[in-house]
Structure formats: C-alpha cells, structure tokens
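S.K.: Got a predicted model here, sequence first, then my questions.
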Amino acid sequence: MFFSDVDLPAFARLLAVHFLRILAILIVAFLALRLLNWLTRRLVRHLKEMDEIDGSTQDRQIDTIFTVVRSTGLVVIIASALFMVLLEVGVNVGPMLTSVGIVGLALGLGAQTLVKDVVSGVFIMAENLYRVGEAVEVGGYAGTIEHFTLRATTVRAFNGTLYTIPNGDIRAVSNSSRDWSRAIVDVGLQYETDVPQAMDTLREIGRALGQNEELAPALLDEPTITGIENLGDWQVTLRIFVTTLPGQQFDVQRYLRQEVKKRLALAYPRQEIQIIS
C-alpha cells in the first residue's frame, strides 16, 4: 500500500486513510448549518409578518428565541461532527460520551421545569396564541396580557390583580381579541308578557344600536333576535346578539342591557300565596 512506503506518523496515516469519510462528515455538517440558518431566517420572517407592528416587543422576542435556537443547533451540529471525526480516527469517545451524558442528565433533572416552560413559550409564540394587550383566559385566569416571556405569561385581571403563570402550566387559551367577538344578551320576561311585542321592542333596540354614533362603528352585522331561548320556572328567555369588533362586545352588551331594562318588564322570582276560604 502507498502509505506503508511513506514514513508518516501513525496519526497522519490514519487521517489520510479516512480522509474522504472525514471530508464527507464536514461537508454534511456545513450543509446542516446552512439549512439551519435558512430555516431560522425563514421562520423569523414569517412570524414577524404576522405581527403588524414593526420593532415591537414580540419582534424582539422572536429574534431572541431564534438566536437561542440557532446557537443551540450550531453547538449540536458541531459537537456531533466532532464526535464522528474522533470516531473515524479511532479515538475512544466512550468515556467522553459517558461524562457528557451524566452532566446532561444532571442538568436535565435540575432544569426540567424551566425547560418545559421555555419550550411551551416557544410554541405559544410560534403559534401566535396571544399577544400583549389582548383579552384572554389562560391557566384559569382571565384578564389582559401585560407581559410575555419564554418562561411565563403575566395577566392583569379586570380587578387589577396581576397573575404570573408559568408557560408550562398553560393547557388551554381563550382569546377574546381575535377577528371578531359577539355581544349576547339574554332577556328574562314574565310569562304574562306578550312575546311578539317584546321581540318587536328588541328589534327597535337593535335599530337604535345601529344608529348609535359611538357603538355603530364597532358592529360587524345587524343585531339578531332569536326568539324564545328557554322556558324557565319563572321566566321566558329571549336573546339578542350582534357580532362586533374584538373587545367591543362588552360596551355593546352594556348598552343593550340598559335599553332592555328601560323598555321591557323583566321577570324576577315571585312567591304566590293562595288563601283557601
């Protein structure tokens, strides 16, 4: 063999024999790094396009997330390539892998909760579940998103209480600030009430709502009266609803309740005593 006739050090001879394999490992690692950079740039651009405000807090968080992702991927790819090269030249990496595994296990057990929170935070941001300023219910707490990080979400309740919820504890999210909302008001009437006349009154209230200068711009369609929704023990329930811009349903509901109270006789629990003579 050619290398047996050349007085090369054993290590150099070993490198020469496995040169093509090592070169292939390095090429694959290089391509993996290029692919990682391309994917992260594409995802960052896509997520920023979903955010209408340039330079917002969410944009900065996106940059931070993908900087961490890119750096982590870089370390994983380079470390994997290095181990494969060492294996190719005959270095026993078993003890090294054992040490790395022990350290990784210790760090994993110690940071298990933190990792769960951070991973959940990444998915919350990637799926755009909520943004700062939106009215939501997360982790059983309702309010407005005041702050969001990879580790936790901060919700300001309507009474002013501030809740900090670890992202890993969030199982379901209700968002009232996306696309459209619906103002729904149920009207409980006495059984003696003329229902068709009451429905006409509700239609008048709906028309008045559409002519209200402050609230009309928040409406996305005409108010709808559905008729009798329920027959209770002491009331007949009618319903009026209208689709509104996100977050505007509360003001519309207050207006509807106020007008209903002024124009209709509402039901209330009553006790009747019959005297038998």
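M.R.: Received, thanks.
S.K.: drop to CA atoms for contacts and neighbour counts, all remaining ones
M.R.: Fine.
S.K.: Under a three-state scheme, what state does residue 209 occupy?
M.R.: State at residue 209, reduced to three classes by DSSP: H, G, I helix; E, B strand; the rest coil: helix.
S.K.: and here's the other structure:
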Amino acid sequence: MILIAEAAAVCGDQEGLASNWLCELVLEQTGNEALARVSGFGTTLIRVAIILVAAFLISLLVRRWVTRFAKKMEGKISQRLGRLKDSQKYRVRRFQRLQAIAGVLRGALAVVIWLTALLMVIATLGFPLQPILAGAGLAGIVLGFGAQQLVRDILAGIAMLIEDQYGVGDWIEVEGQIGLVERVGLRSSSFRDIDGVLHHVLNGYIQRVGNLSQEWARATFDVPVSLDADLLAAKQVIYDVANELANDPVWGPDIISAPEIWGVQEFGPDGIKVRLVLPTKPMVNFDVTRQLRERMKLAFDAHGIRMPAQQVDLGGMRTGFPVATSTTDRQGRYEADPDSTSDGFSPRDMTDELRIKRGDEVRPD
C-alpha cells in the first residue's frame, strides 16, 4: 500500500494544483514513480485540452448569440430612428451596420473568453497567477496610455454605427468638405469629394458631421428682383414657376411638398431677394435649384420683371448696369445705351479718366 506521504511527494499535494488522481492510481498499482509522473503530466494535458475545447465551443455559442442579439437591436434602433426604409440601399446599409456591431461584440467577448481560458491553462500547469496578473496589469496601464487615441476612435466608431449618423453611399459634410462615403470602419471612415479626392478621417476627430442624404432636403433659392419691379407680381411669378415644377411629370416625384414663399430675405440699394423654399428628396435639391434658376429667368423675361443692377466701383466712379438711359421693348427685355452710364458720361470718358489717374497720355479724338 502506497503511503499518502509518498503519493504526495510524487504526484503533488492533494490540495495543490498539480495533484491528479491518475498519477496516484498508477503509483499505487505499479509502484513506478517515473510512470506515475508521466501519467500525471498526461492528465494535465487532458485538462488543458478540455479547457481549450470548452473555450472554443463557448466562442461558437457566443457568436451565434451575438448575431441574434445584433439583429434584434438593429430592428429596435431602426424603428426608433424611423430612417431606414425598405429599399435596396437601406437593406445593404442595415446589413453593414449589423456586421459592424456584431463584429465588435464578438471580438470583445472572444477576448474575455480566451483570456479566461489562458489563465485557467496557466493555473493547470502549476504556475502562480499572482506575478502574471501583476505584470499584465502594469502592461495594460502602459498600453492604455499609449492607445488612448485608438480607443477613442473605436468608441466613436461604435457610437456612430449604433446612432446611424452616416453610412456607405451617404453624402456628408465634415470640416467644410462634402463627399460620398465609401467606407465606414470602427477606427476611421473614408469619403470622396466632388474633385475625386479620397479623405480618410479618424472617427475620434469628427466633432460634427452633416448628412445630406437622410430623410429629406430643401431647395432654397433667393430670387433677385429689381427695386422698381412690382413685388407682388414678382412673388406670384416665383410661386407659379415653383408650383409648375412641383407638378412636372419629370421633376414632381422628387419634390415632396408644395413650394413656400418665405418673403423678402434681403433688401438693399442693389435690389431685393425673395426666398423660395421647395422641400425635396435627399440630394436632388441641387438639381431642383438649377432647374428653378433656368425657369425663373425665362418667366421673368416673359413677364418683364427686371433683375437688380450690379454696382461696380471703378476708382471712386460708381457705375451701374442697367443704366438710367435704358429702354424696355414690348417683350419686356432690357436694353441699355452702350454709350451712356447712370452717371451721365460715356465709357470713353471713364477710360480717359482712368488714364489720367495712372499718368498716361490721353489722345484727343
């Protein structure tokens, strides 16, 4: 009969980490200490294998659970925000957000699972955990100071994805630059501006971002009108042009509500500006504004409504176009006398005066 003291010396203390029943059984049956130690090491390897297999299985279960949880969370967020509609673009966007959020959760939980498994393996092999944990804590502090910006970028990326601030295919404005989002990551995002330049921006540095592609947009047009024009008639023409565009079979589907005349936006010696507002679908407001400008010019010409003059200051001589000696034909088109200005002298007189100021010789006619 093998004594308990002898078994403890060969296989380890019964209360210690290195003790195992197989070593004691082999020692008791064979009395061979070397074989007992080998069998004891084999038992340790079996324990390590069990820990690793358990960690792997738990990781698989967690991956499936995270995927289901992310789908439920995505549905709740989409319903609360009310922005993700049932279209191909938004389905792709939902899928991208789902993958990003699920990836973050899977990565975080995988780190916890495998770190726990590593500590268990170290304990199974009989190494003390206290020095390892102390060293890991110190290393974590050092890495924490060095990776503050990285952590900040990743946290900002997670918040951006959860709040649906922007996604691939959106037009955004960041620090005065407008571009199309081509990539959204946890650490950084990329967008390409209208000149084709690809900008890479760290998520942690984005303090304010404007999204031009969400929900709706607004075509805002400040229509210039001359001071001597009939303001009420001009406002009626402006509204009629906008209303005609809203009912157009081509442009109408992009306009989501009736036009609004907000009134006089600016008033000055050069004329007034009447603000016209037309709510549109996202990213079509620029095209709608261009179409409004074109149609407004044609309508003003047809109704004889004049645009304000552009005042030009040439070395103290103030000139204006259109000028006082202008005429208006029956079609309402504006015609100016090419040899006269609003100050009563011809362009040749202005040219001579400028030459005198420069010291050039003025030749008589």
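M.R.: That came in fine, so what should we check first? Owing to the predicted nature of the structure, the values given are computational and were not obtained by experimental measurement.
S.K.: Show me the helices in the stretch 201-350 of the second structure, by range?
M.R.: Secondary structure of the stretch 201-350 of the second structure (DSSP state H, counting those that start in this stretch): helices at 231-246, 285-303, 347-358.
S.K.: Let me see the contact set for residue 25 of the first structure.
M.R.: Taking Cα atoms under 8 Å, 6 or more residues apart in numbering, we find residue 25 of the first structure in contact with 81, 84, 85.
S.K.: Now list the buried members of those.
M.R.: 81, 84, 85 (16 or more other Cα atoms under 10 Å).
S.K.: Could you pull up the contacting residues of the second one?
M.R.: In other words, residue 84 of the first structure. By Cα under 8 Å, 6+ apart, the contact list for residue 84 of the first structure reads residue 25.
S.K.: a helix runs through it, doesn't it?
M.R.: Yes - under three-state DSSP, residue 84 of the first structure sits within a helix.
S.K.: Could you measure from it over to residue 140 of the first structure?
M.R.: 48 Å (Cα to Cα, to the nearest Å).
S.K.: and what of residue 232 of the first structure?
M.R.: In this view, residue 232 of the first structure and residue 140 of the first structure are 30 Å apart by Cα to Cα.
S.K.: With residue 223 of the first structure instead?
M.R.: Separation of residue 223 of the first structure from residue 140 of the first structure (Cα to Cα) stands at 31 Å.
S.K.: Would you mind telling me which of the two has the busier surroundings?
M.R.: Neighbour count, other Cα atoms under 10 Å: between residue 223 of the first structure and residue 140, residue 223 has more, with 21 against 12.
S.K.: Residue 241 is in contact with that one, correct?
M.R.: Yes - with contact defined as Cα atoms under 8 Å, residue 223 of the first structure reaches residue 241; the gap is 5.6 Å.
S.K.: What's residue 173 of the first structure aligned with over in the second structure?
M.R.: Counting by TM-score structural alignment, residue 173 of the first structure lines up with residue 209 in the second structure.
S.K.: quick one: its match from residue 171 of the second structure, how far?
M.R.: As for residue 209 of the second structure, its distance to residue 171 of the second structure is 10 Å (criterion: Cα to Cα).
S.K.: so what's the match of residue 173 of the first structure closest to, chain neighbours aside?
M.R.: Closest residue to residue 209 of the second structure apart from its sequence neighbours, by Cα to Cα, 6 or more residues apart in numbering: residue 174 at 5.1 Å.
S.K.: still on that earlier bit, residue 209 and residue 171 of the second structure: which is more packed in?
M.R.: Between residue 209 of the second structure and residue 171, counted using other Cα under 10 Å, the more crowded position is residue 171 (22 against 15).
S.K.: Quick one: residues contacting the more buried one.
M.R.: With Cα under 8 Å, 6+ apart, residue 171 of the second structure has these contacts: 178, 179, 180, 181, 211, 212, 213, 283.
S.K.: Near the fourth one, how many other residues are there?
M.R.: Neighbours of residue 181 of the second structure under the rule other Cα under 10 Å: 21.
S.K.: Distance check, the closest residue to residue 300 of the second structure other than its chain neighbours against residue 185 of the second structure.
M.R.: Sequence neighbours aside, residue 306 is the residue nearest to residue 300 of the second structure in space, at 7.0 Å (criterion: Cα to Cα, 6+ apart). Residue 306 of the second structure sits 53 Å away from residue 185 of the second structure, going by Cα to Cα.
S.K.: what about those two, which has more around it?
M.R.: residue 306 (23 against 17).
S.K.: That one matches what in the first structure?
M.R.: Alignment note: residue 306 of the second structure maps to residue 265 in the first structure; criterion TM-score structural alignment.
S.K.: ok, now residue 257 of the second structure?
M.R.: Per TM-score structural alignment, residue 257 of the second structure is aligned with residue 221.
S.K.: Against residue 224 of the first structure, how distant is the residue lying closest to that match once chain neighbours are set aside?
M.R.: Counting by Cα to Cα, 6+ apart, residue 221 of the first structure lies nearest to residue 243, which is 5.9 Å off, once chain neighbours are set aside. Counting by Cα to Cα, the gap from residue 243 of the first structure to residue 224 of the first structure is 9 Å.
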